[in-house]
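Enquirer: structure, please.
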Amino acid sequence: MLKGFNVWRKKQFVRLAAGMVACACGISLMGCGAAGGAGKNSGSSGAGGAGNSGGAANTAAVNPGDDYHAELKLAHIMPIDHPNGLGAEEFARLVKEKTDGHVTVSVFPASQLGNEKEIFDAVEIGSIDFAIIGFGEPAKKYQDIGILDAPYIAGDREHLVRILNSDVVYSMFDEMEGHMGAKGIGAFYYGARYLTTKDKLVSGPEDMKGLNIRVPDQKLYIDTLTAMGAVATPMAFSEVFLSLQQGVIDGQENPLATIAANKFDQVQHYLIKTEHIMGANALYASTKTLESMPEAYRTAVLEAAREASAWIDGKAFEAEDTYIEQLEANGMEVIEDVDKEAFREMTAYIYDDFDQELVNKIRAVE
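Expert: This is a model prediction of the structure:
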C-alpha cells in the first residue's frame, strides 16, 4: 500500500466518518467544483486513456453496487500530447477503472483553467480537484517541498525517480496538508532543464551576463538563473512563445519535452545542455476532495496516482530520448560543451535556504 496512507488515514478518521455518514444518507458527491457538469463541457474524460498500464484490476474494497459517484476535474498547463498531458489521461483512465466508473476525472490541458498559480489556488479551495504542476507554487507555503527543484540535486534521471519515490518525499507530501489545502499524491520525472537562446551561444557563466531568460515566477527558479549569471525574467508560460518570437526575452529554460511540444525550436536556435535542474512534477489533490470520498474510493484514487506517476516516468524517458534528434532536425544547434561544474558551484548556496537535515536525507537517497 502507498506510503503515508496509514498516517493520513488516522489524521482524517473523524472527518472521514462524517463524510461517510453523509454518503450513506444518499448524498451523491459530485466532486469539488464539478457540479453543474463543468467537467463535461471542454475537458477530456480520459475514456480510452493515454494507453494501457497493464490492465490494473478494480480495487477490491470498492463496491460496484453502491450509489456513490463523483465527477472530478484535473487541470494542467501542458499540451495534451506532452508526457504530463498523456499522464493526466492515464490517471483518469485508472481512476475510472479502479472505481468501476463511480469516480470519473475530466482533464483540462493547455492552461484551459489558468496558469500554474491559478490552478493550484483553485485546488486549494476545492474548485479544481487535481492538478499536475511543479513544486514552485506549493513551496510558497511549504518551503521544504521546493528542494525537489534545487539545482543539480540528482546525478541523473533514474536517481531523481528514486528520490521522488522515497519515504522522504512522501513524508513531505503528508506534511503539506498542515500548510495548505492540498497534498501531493504522486511525483514523476519531468525532464532535465535545458537553456535555449536565439542568438547567444552559452557554454559557461560568463556567457549568461545580460541575457533575459524567462523563468517560472517562483523564487527557486529566479534564484537559480540569477546565480548562473542571467537576468531571470518571471513570466506566465502561456506568454513565452510570443515573447521569444518578438524578442522581449532572449531565451528560456525548460525540459526537452516542453521545448518540443511548444515548438520553441521555431523561435530559438541554440539548445544548451546545462541540465541545471533535473526537473520533476507532481500530481496534487485537493484536501476537500480527498476528505469527501469514502475510504475505499480515496484509496483507489491514491493507487491510481502512484501507478500513473510510474507510467509518466516511462513515457518521459522514452520521449526524451527522441527529442534532441527531433529538435536538431528542426534546425536547433545542440551545445553539449557546457561548464556544468562552474554552474554547480555558483548555485550551491541555494541549498543554504533549506533545512540541512532535509538536504542530507535527500542526498542519502542513492
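Enquirer: contacts, neighbours, all on C-alpha from now
Expert: Noted.
Enquirer: helices along the chain, start to end?
Expert: With helices called from DSSP state H, the chain shows them at 5-24, 38-41, 83-98, 116-125, 136-139, 157-164, 167-176, 219-227, 240-246, 256-261, 287-292, 295-329, 340-347, 356-364.
Enquirer: before we compare anything, build this one as well:
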Amino acid sequence: MKKYWFILFVLIVFLGACNSESKTTENSIENGQTTETSEQTNSEEEEEYVLKLAHGYPTEAFHHTHMEWFAEEVKKRSDGRLTIDIFPNAQLMPADQEVPAILQGQIDMSHSTSPQLTSFDPIWNVYELPFIFDYDPEDPSYYLDLRDEFNDSENGGQKIAQKMEEKGIKILAYAYTGTFGSVFTNEKDKLITDPASAEDLNIRSPGGIITPETIKGMGANSVTLAGTEVVTGLQQNLVDGLLTSAQYAADAKLPIKTFTVAPLFNPLTPVVISLEKFESLPSDLQDVLVETGQDLEKYVNEVVTEGELAAFEKLENEMNVEFYYPTDQEIEEWREVTKPSLEKFKNEVEGGAELLEELENFQ
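Expert: The predicted structure follows:
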C-alpha cells in the first residue's frame, strides 16, 4: 500500500513539472512573439522611405510649386520618415510616359494631366468636355468649387478613382493649375465671339478625342501641334489660335491677342502614385499621403483663385489681350454646336453616360 502511494506521489509531481514547463515554454513563445512584433513595429516607425515623383513642367510653373508644397508637408507630417524627391522638366522621361513608368516601377509618383491620362483610360476625357460646370467670369472660385464637388462625389471623381485603382494607380489629389480652358487667337481681327466667327480658323488642341470634336463643332479646324511648337506656330500663322487656360497663356507669355472667356474644356493635373507602392508603406504613412493630398486640393483652390485673377489682369493690362465675354444667347449657341463632343463621350467611353448624368447636378 505504501508502495502504491509513493508511485502516485511521484506521478503527480512529474505531471505538475510537465505542466509548469509547458506554461513556461508557452509564455516564452508569447513573450518572444510580443518582443518580435514590438521590434518590428519600432523598426517600421524608425525606417525612412523615399518616393520618386516626376513631372514634365519647369520649376517656375504651378505644377512644380504645388509639388514642392506637397513634398514639404509630407516630410513635416511624417517627422522626416517619408521624403518625396521631385524630378521636374521631364528629366527622367517624357510626360506621356510617366504612368507606364509608375506601373513598371521606374518611378513612384507623377503630377500628371487629364489630357495625358486619357491615353491610359478614356474616362479622363470627361474633363475635356465643354460647358460641364456653371461659371462666373468674375469669380473663379465659383467654377472651381463646383468642379471640386464633382471630384469628391461618389458617382463622379470617386468613380474615376475607383477605376484607376483597378488598374494599379491611386489618385492622391485632384489638383489643377487653372480654372477652365478657353480659346485664344493670335490676331485681333480673328476674335471669336460665336460659332460663325470661328469658321475655317486653325485652332491647336491639346489632343485626345474630345477637344478636336469641340473645335470641329465650333466650325474651326483642329490642328495637332507639339507643345514646344505652339509659340512658333502662332507667330508664323501655322495656327490662328489655341485652346488653353488663362494662367498658362499669361505665364508662358504666349503671342496671343484675343481671349474668349468660356469653359470649352477643364484640364486637371492629378497627383497619382503606384497602388502597389502605396500599400507597401506603413499604414500611418499611407494616412499622411491621403490627408496631405486632401489638403493639397484646398491649397490649390486658394492659389488658383488668386492666380486666375492675376492672370486676367496680366493678359489685359500687360499683354494687351482683348477679352470677349459671350452673351447668354451666344453661350447657348456654343452649347448646341458642341453637343457632338458629349455624344462622343457618352457613346465611346465606358461609364461615360453615368458621368454625364452626374454632371447634370453641377450645371
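Enquirer: superposed, what's their TM-score?
Expert: With the length set by TM-score structural alignment, normalised by the length of the second structure, the two chains reach a TM-score of 0.76; 305 aligned residues with a CA RMSD of 2.6 Å.
Enquirer: quick check: longest strand in the second structure by residues?
Expert: strand 258-265 (DSSP state E).
Enquirer: what's that strand aligned against in the first structure?
Expert: Counting by TM-score structural alignment, strand 258-265 of the second structure pairs with residues 270-277 of the first structure.
Enquirer: just to revisit the earlier point, which among the helices of the first structure is found nearest to residue 274 of the first structure?
Expert: helix 340-347 (6.3 Å; CA to CA).
Enquirer: list the buried residues in that closest one.
Expert: 340, 343-344, 346-347 (16 or more other CA atoms under 10 Å).
Enquirer: re the thing from before, ok, and which of the helices of the first structure has the densest surroundings?
Expert: helix 83-98 (a mean of 27; mean count of other CA atoms under 10 Å).
Enquirer: what residues does residue 255 of the second structure make contact with?
Expert: 186, 231, 234-235 (CA atoms under 8 Å, 6 or more residues apart in numbering).
Enquirer: picking up where we left off before, ends of the match of strand 258-265 of the second structure, how far apart?
Expert: End-to-end span of stretch 270-277 of the first structure (CA to CA, to the nearest Å): 18 Å.
Enquirer: got a list of contacts for it?
Expert: 149-153, 192-203, 332-340, 343-344.
Enquirer: filter those down to the buried ones, PyMOL style.
Expert: Here is the PyMOL command that picks out the buried ones among those, judged by 16+ other CA under 10 Å:
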select buried, resi 149+150+151+152+153+192+193+194+195+196+197+198+201+202+203+332+333+334+335+338+340+343+344
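Enquirer: tell me which of the contacts of stretch 270-277 of the first structure fall in strands.
Expert: Per DSSP E, the subset of the contacts of stretch 270-277 of the first structure in strands is 192-197, 333-335.
Enquirer: farthest-separated two in those residues?
Expert: Using CA to CA, the two most remote members of those are 192 and 333, lying 17.4 Å apart.
Enquirer: which one is residue 99 of the second structure nearest to, not counting chain neighbours?
Expert: Nearest residue to residue 99 of the second structure in three dimensions, chain neighbours excluded: residue 110, at 7.2 Å (CA to CA, 6 or more residues apart in numbering).
Enquirer: residue in the first structure matching the one you found?
Expert: So, by TM-score structural alignment, residue 110 of the second structure is matched to residue 131.
Enquirer: middle-most residue in the second structure, spatially?
Expert: By CA atoms, centre = their mean, the second structure has its centre lying nearest to residue 270, at 0.8 Å.
Enquirer: how near is that residue to residue 317 of the second structure?
Expert: Taking CA to CA, one finds residue 270 of the second structure at 31 Å from residue 317 of the second structure.
Enquirer: quick check: the residue nearest to the centre of the second structure touching residue 116?
Expert: No - checked against CA atoms under 8 Å, the pair residue 270 of the second structure and residue 116 is beyond contact range at 10.5 Å.
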